[in-house]
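>>> Sharing a sequence plus its predicted fold:
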Amino acid sequence: MSNLLKSWPLGFVARALRGFLFAGALALLAACGPGAGAPAADDGMTSPSSADAGEVNVYSGRHYDSDVALFDAFTAETGIKVNLIEAGGDALIERLAREGGASPADIFMTADAGVLWRAEERGLFRPIADEAILARVPAQYRHPDGLWVGLSKRARIIIFNKDQGLPEGLDTYEDLADPAYRGMICVRSSTNVYNQSLLASLIAHHGPEAAEDWARGVVANFARKPQGNDTSQIEAVAAGLCRLAIVNSYYVARFIGSDDPARAAIGEKIGVLFPNQADRGAHVNISGAGVTRHAPNPENAERLIGFLLRDESQLAFAGGNNEYPVVEGVPVEGPIASFGAFRADSLNVSAYGRNQAEAVRIFDRVGWP
């Protein structure tokens, strides 16, 4: 089955929401059964109906048609109906807390380890019981006590304007605070959880005082006041408004893999640096999921999470947003493959949540809006 997915054209998964072929391929995935090395489903029934197999209720902070296609493939294989509620991660956390023991949610899924931590702090997860699920996910990308697991990952990278070139001596996140790069950096607001998680990782590695010195140095090097999202930073670098920016890898991949010539042209102007390759590795974050504390269908919830960790599912789940598979050995496909291999920070991503409050206080003290 993996050969079928590997035969799809470059960027096909990322364009899935514009066609029905992706959903059809995923239906074939379900029909072919588990991928190599993945937890096998209990296929005791032949073509079971949803009424027989039950349901699973997913609260998701991700908003991709590729996820829906995977859920449909899961239903086609198991007969378990997937009911999906989509909203912002923090809004879903509040909803789960408000619903309490009456909540219908079985799975909470979101796009940042810091948001998973916020749910964890509210007591909204139960430990995942299936050891096969935990074994599929490298230790750095899952909660130490099995409360949640990563499903895909992305790097927070440094980009630069190719025409201007990468400034001499820039190799690490720490280097961004060097006065040599005064007036060069574009980045989004400190209220964004991706930046909070990056600073939280620096707190874990260097301590809060050094992390605060770094944040203050980066603020001094701003080319403009933080504004917009990661897409805005990429467009600013391409336009020469700033020479450097900090963005998630999948945003760049969206540009270079775009069918729109204007967007693809912007992507061509962007160079990519994976920081800290000579020491700890680049900062990596995850999309992840856990079984909710009051899940009415916990077995079905774990079965769906296991399905999403199969090799073929990993290709589709990650590819739908130009991310990297979280399961080791699953190939990297699509536009991000052109970035090449990189060394990832081995820090457990749960540290982002533990240090999040301190990161926010540091951002406030140094004047990072």
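Sure thing, it's come through.

>>> Every contact and neighbour count from this point should use C-alpha atoms.
Will do.

>>> got the residue ranges for the helices in the stretch 1-150 of the chain?
For the stretch 1-150 of the chain, applying DSSP state H, counting those that start in this stretch gives helices covering 2-6, 21-32, 50-53, 65-78, 89-99, 113-121, 131-136.

>>> Can you lay out those helices as a markdown table showing mean neighbour count and distance to H205?
Putting the helices of the stretch 1-150 of the chain into a markdown table (neighbours: other Cα atoms under 10 Å; distance: least, Cα to Cα, whole Å) gives the following:
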| stretch | mean neighbour count | distance to H205 |
| --- | --- | --- |
| helix 2-6 | 14 | 38 |
| helix 21-32 | 19 | 41 |
| helix 50-53 | 13 | 47 |
| helix 65-78 | 22 | 34 |
| helix 89-99 | 17 | 27 |
| helix 113-121 | 23 | 17 |
| helix 131-136 | 17 | 25 |
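
>>> could you dump those helices to a markdown table with distance to Q196?
Below are those laid out as a markdown table (distance: least, Cα to Cα, whole Å):
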| stretch | distance to Q196 |
| --- | --- |
| helix 2-6 | 35 |
| helix 21-32 | 34 |
| helix 50-53 | 41 |
| helix 65-78 | 26 |
| helix 89-99 | 15 |
| helix 113-121 | 8 |
| helix 131-136 | 26 |
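
>>> let's bring in a second model and compare:
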Amino acid sequence: MLNTKVARGLLLGAAALGALAGSVASASAQGVVNVYTNREPGLYSATLDEFTKATGIKVNAIFSEQGLAERIKAEGENSPADVLITVDIGRIQEALDLGIAQPVRSEAVAAAVPAHLRHPEGLWTALSMRARAVYASKERVKDTAITYEGLADPKWKGKICTRSFQHQYNIALVAAMIVKHGEAKTEEWLKGVKANLAKKPSGGDRDVAKDILAGVCDIGLGNTYYVGLMTNGTNPDQKKWAEAINVILPTFENGGTHVNVSGIVLAKNAPNRDNAVKLIEYMTSPEAQRVFADVNYEYPVRAGIAINPLVKSFGELKMENMSLAEVAKNRAKASALVDKVGFDR
């Protein structure tokens, strides 16, 4: 993680942004861009600082885990927000559903980010990726390749752990399964995975690794970056959880690995639109993409960027080239199917 001084500086920027909310004139000042983000400040502070050094544009940032898209909606034409940085295709879609985004037409972004990781009309672009992986016991699982469809195989009966399937990470996976196979086959798949659960879904992705170490289950679903956070964090217990698992990059049958993204949206009423576009372009530049890859244990969306060595050790990411915009459209259906089969009960 980045040093506390930098993170504190970003939070002080949040205080400044609060003051901006009461003054459209202040928000419209030259040389400023106002960022709303629900990603932890430490994940972006170094990148935003480098952007200021490169452009002279000051970044004011406000962090909150929840409610920022709704806040921008409520602020309306007087919102000081220039961009929203958020995580998960579901939250990105929520911003679009609230009508708070405007399109970005940028040759630099189009050249840096593959089309399936951008909105077809330019309403959002991905900044970084994480794979929805399988955590597998080093002691008890000899498999080195698993498909998502294979999680419903009875061979795993009583051996799978997962967080709630209504959580945004799993909803995105189910939505991708609908895009790939349709609702009927996805429902059957959910029933099969549910039949293989070792326990009722609970906790988070790190808890899956914890349960595997404890022998509660043999495999489970988890995002790739959590392994980096556990391995190189300060919690000795989490280091042990990470040491107990291998990371397998599953694929769809005859396809690739499902990825989710962090993304950026240009606010509909951005008072500093030109500066905001410059920030979006910078966030997809090689300099910024290297930070996402090395510091955040994520996959860069731009080709040719070195991946963190730990993440690289998971094997080559053969990404499913599925439009995430299509995944987003199927989230409601995915949620309904999860409830229909009683997955979390």
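Here it is on my side, so go on. This one's a predicted model, so the numbers in the text were calculated from it and none came from an experiment.

>>> quick one: the aligned partner of S45 of the second structure in the first structure from N248 of the first structure, how far?
Per TM-score structural alignment, the equivalent position to S45 of the second structure in the first structure is V68. With distances taken as Cα to Cα, to the nearest Å, V68 of the first structure is found 23 Å from N248 of the first structure.

>>> Repeat that for I107 of the first structure.
Relative to N248 of the first structure, I107 of the first structure is positioned 25 Å away (Cα to Cα).

>>> rewinding a little: with respect to I203 of the first structure, which of the helices of the stretch 1-150 of the first structure lies nearest?
Smallest distance to I203 of the first structure across the helices of the stretch 1-150 of the first structure (Cα to Cα): 13.9 Å, for helix 113-121.

>>> The closest one maps to which residues in the second structure?
Counting by TM-score structural alignment, helix 113-121 of the first structure corresponds to residues 89-97.

>>> quick one: that stretch to the first structure mean distance?
Taking mean Cα distance after the TM-score superposition for the first structure, the mean distance separating stretch 89-97 of the second structure from the aligned residues in the first structure is 1.2 Å.

>>> What's the local residue count around K162 of the first structure?
Burial measure for K162 of the first structure: 16 neighbouring residues, criterion other Cα atoms under 10 Å.

>>> With G304 of the second structure instead?
As a burial measure, the neighbour count of G304 of the second structure was computed by other Cα under 10 Å and equals 10.

>>> That one should be in a strand, yeah?
No - residue assignment for G304 of the second structure, taken from DSSP: H, G, I helix; E, B strand; the rest coil, gives coil, which places it outside any strand.

>>> Could you point out the residues of the first structure onto which stretch 164-178 of the second structure aligns?
Aligned by TM-score structural alignment, stretch 164-178 of the second structure falls on residues 189-203 of the first structure.

>>> Residues touching the matching stretch, excluding its own?
For stretch 189-203 of the first structure, the surrounding residues in contact (Cα atoms under 8 Å, 6 or more residues apart in numbering) are 112-115, 156, 188, 210-211, 215, 226-228, 283, 285, 347, 351-356, 358-360, 363, 368-369.

>>> One more: stretch 133-148 of the first structure?
Taking contacts as Cα under 8 Å, 6+ apart, the residues outside stretch 133-148 of the first structure that touch it are 38-39, 116, 120, 125-128, 149-150, 286, 288-291, 302, 305-306, 309, 326-328, 346-350.

>>> May I see the buried residues of stretch 334-345 of the first structure?
Within stretch 334-345 of the first structure, the residues that qualify as buried by neighbour count (16 or more other Cα atoms under 10 Å) are 334-336, 343-345.

>>> so can I have CSV of those residues showing secondary structure and distance to A139 of the first structure?
CSV is the format used below for those (DSSP: H, G, I helix; E, B strand; the rest coil; distance: Cα to Cα, whole Å):
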residue, secondary structure, distance to A139 of the first structure
G334, coil, 25
P335, helix, 27
I336, helix, 23
R343, coil, 16
A344, strand, 13
D345, coil, 12
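
>>> Aligned counterpart of S350 of the first structure in the second structure, please.
Aligned counterpart of S350 of the first structure in the second structure: A325 (TM-score structural alignment).

>>> And for G165 of the first structure?
Residue-level alignment of G165 of the first structure against the second structure, with TM-score structural alignment as criterion, gives V141.

>>> What's the local residue count around that match?
Taking other Cα under 10 Å as the neighbour definition, V141 of the second structure ends up with a count of 13.

>>> do G123 of the first structure as well
G123 of the first structure - counted by other Cα under 10 Å - has 13 other residues nearby.

>>> these two touch, right, it and R293?
Yes - with contact defined as Cα atoms under 8 Å, G123 of the first structure counts as touching R293 (7.3 Å).

>>> Which residue ranges of the second structure form strands?
With DSSP state E, the ranges of strands along the second structure come out as 32-37, 58-63, 83-87, 101-102, 125-137, 160-161, 219-223, 245-248, 259-267, 299-300.

>>> can you tell me the mean distance of the last one from the first structure after alignment?
Going back to what we said before, that points to strand 299-300 of the second structure. Averaged over the aligned pairs, strand 299-300 of the second structure sits 0.8 Å from the first structure after superposition, using mean Cα distance after the TM-score superposition for the first structure.

>>> counterpart of that strand in the first structure, which residues?
With the alignment judged by TM-score structural alignment, the segment of the first structure matched to strand 299-300 of the second structure spans residues 324-325.

>>> contacting residues around that stretch?
So stretch 324-325 of the first structure is in contact with 151-154, 314-315, 317-318, 331-332, 336, going by Cα under 8 Å, 6+ apart.

>>> From the chain's centroid, how far away is it?
9 Å (Cα atoms, centre = their mean, to the nearest Å).

>>> again with stretch 125-136 of the first structure
19 Å.
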